[in-house]
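>>> Structure, please.
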Amino acid sequence: MASDTLVIRRAREADLPQLIALFADDPVGGHGDTSEAEAYEDYLRAFHVIDSAPHEQLYVAELAGEVVATYQLTFLRALTGRGAQNAMVEAVQTRADMRGKGIGAALMEHAEQEARRRDCRLLQLMSNAARTDAHRFYERAGFARSHLGFKRKLK
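All right, here's what the predicted structure looks like:
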């Protein structure tokens, strides 16, 4: 494999330190992510739940042996749409020094291919209202602003 070839693959447990660093480096997310050692077990437990769930997939983009981006894809069966299955993109993150290189576009293309492979009716995502650059990116990737999202923090 050439060192400049981007590979998108299922995440492995060995990827966790690089994934955690990606999320901890996010100044906008506000999810409380941290690279502190005492938090590792929380991430490890979550990884195993995601990895073993048939309707959830965690992917990484790897370049020259390093994880440079990630996203999670969840498949949701709805009663609406005559029982349609939808795909939800979550936790998209590209390493700060790798943005603007087409990696995010490759992730979204991969997500679309996976959603089509599973015969999904639509591919959807939510983005923090403060991420205006991300919004422009998603629109360029073919996503349309169609709904208004609401959240209620429970913890």
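>>> switch to C-alpha atoms for all contacts and neighbour counts from now on
Will do.
>>> Grab the longest strand from this protein for me.
Longest strand in the chain, counting residues (DSSP state E): strand 66-77.
>>> List the contacts of the following helix or strand past it.
The element immediately downstream of strand 66-77 (helix or strand, assigned by DSSP states H and E) is helix 80-83. Identification of contacts with helix 80-83 by CA atoms under 8 Å, 6 or more residues apart in numbering yields Arg77.
>>> coming back round to it: mind listing what's buried along the longest strand of the chain?
67-75 (16 or more other CA atoms under 10 Å).
>>> can you list the residues that contact that strand?
15, 18-19, 22, 55-62, 83-95, 98, 103-104, 107, 111.
>>> hmm, which of these are the buried ones?
Among the contacts of strand 66-77, the ones that count as buried by 16+ other CA under 10 Å are 18-19, 22, 56-62, 85-95, 103-104, 107, 111.
>>> Grab the nearest non-local neighbour of Arg145.
Leaving aside its chain neighbours, Arg145 sits nearest to Glu139 (7.9 Å; criterion: CA to CA, 6 or more residues apart in numbering).
>>> For the comparison step, fold the sequence that follows:
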Amino acid sequence: MDKTIRGKGIGNEIEEFCTELAKKRNCDRLEVHCHSRRIDAHRFYSRQGYTESPKYFIKMIK
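This is a model prediction of the structure:
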């Protein structure tokens, strides 16, 4: 994310919109994939109430 727009509440608005949409669609969860190097994003998701689910498998194809 561009650091000049960080902290303006845009991510929060998007996350709130997605949460409300998921509720309307009777979803039981939201899941996001966030690379381990994105520490600021991890803090954001934690503040939003997300919990970490560390098991994730990737198979690279050549």
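>>> Can you tell me how far the residue nearest the centre of the second structure is from Lys62 of the second structure?
With distances taken as CA atoms, centre = their mean, the second structure has Val32 as the residue nearest its mean C-alpha position (4.5 Å). Distance of Val32 of the second structure to Lys62 of the second structure, computed by CA to CA, to the nearest Å: 25 Å.
>>> can you pull out the helices in the first structure?
Remark: helices assigned in the first structure by DSSP state H are 16-24, 40-52, 80-83, 103-117, 132-140.
>>> Spatially nearest residue to the equivalent of Ala41 of the second structure over in the first structure (excluding sequence neighbours)?
Aligned by TM-score structural alignment, Ala41 of the second structure pairs with Ala134 of the first structure. In space, and not counting its chain neighbours, Ala134 of the first structure is closest to Ser127: 7.5 Å by CA to CA, 6+ apart.
>>> Neighbours of that neighbour, how many?
16 (other CA atoms under 10 Å).
>>> And for the one 4 residues further on?
Residues within reach of Arg131 of the first structure, counting by other CA under 10 Å, total 12.
>>> Repeat that for Leu154 of the first structure.
Residues near Leu154 of the first structure, counting by other CA under 10 Å, number 4.
>>> same check, this time on Gly142 of the first structure
By other CA under 10 Å, the residues close to Gly142 of the first structure number 8.
>>> now Leu63 of the first structure
18.
>>> Distance check, it against Ala21 of the first structure.
As judged by CA to CA, Leu63 of the first structure and Ala21 of the first structure stand 16 Å apart.
>>> Leu125 of the first structure now?
22 Å.
>>> what do you get for Val89 of the first structure?
Look at Val89 of the first structure and Ala21 of the first structure: by CA to CA, they are 20 Å apart.
>>> circling back: give me the aligned partner of the residue nearest to the centre of the second structure over in the first structure.
Looking across to the first structure (by TM-score structural alignment), Val32 of the second structure lines up with Leu125.
>>> Alright, calling it a day.
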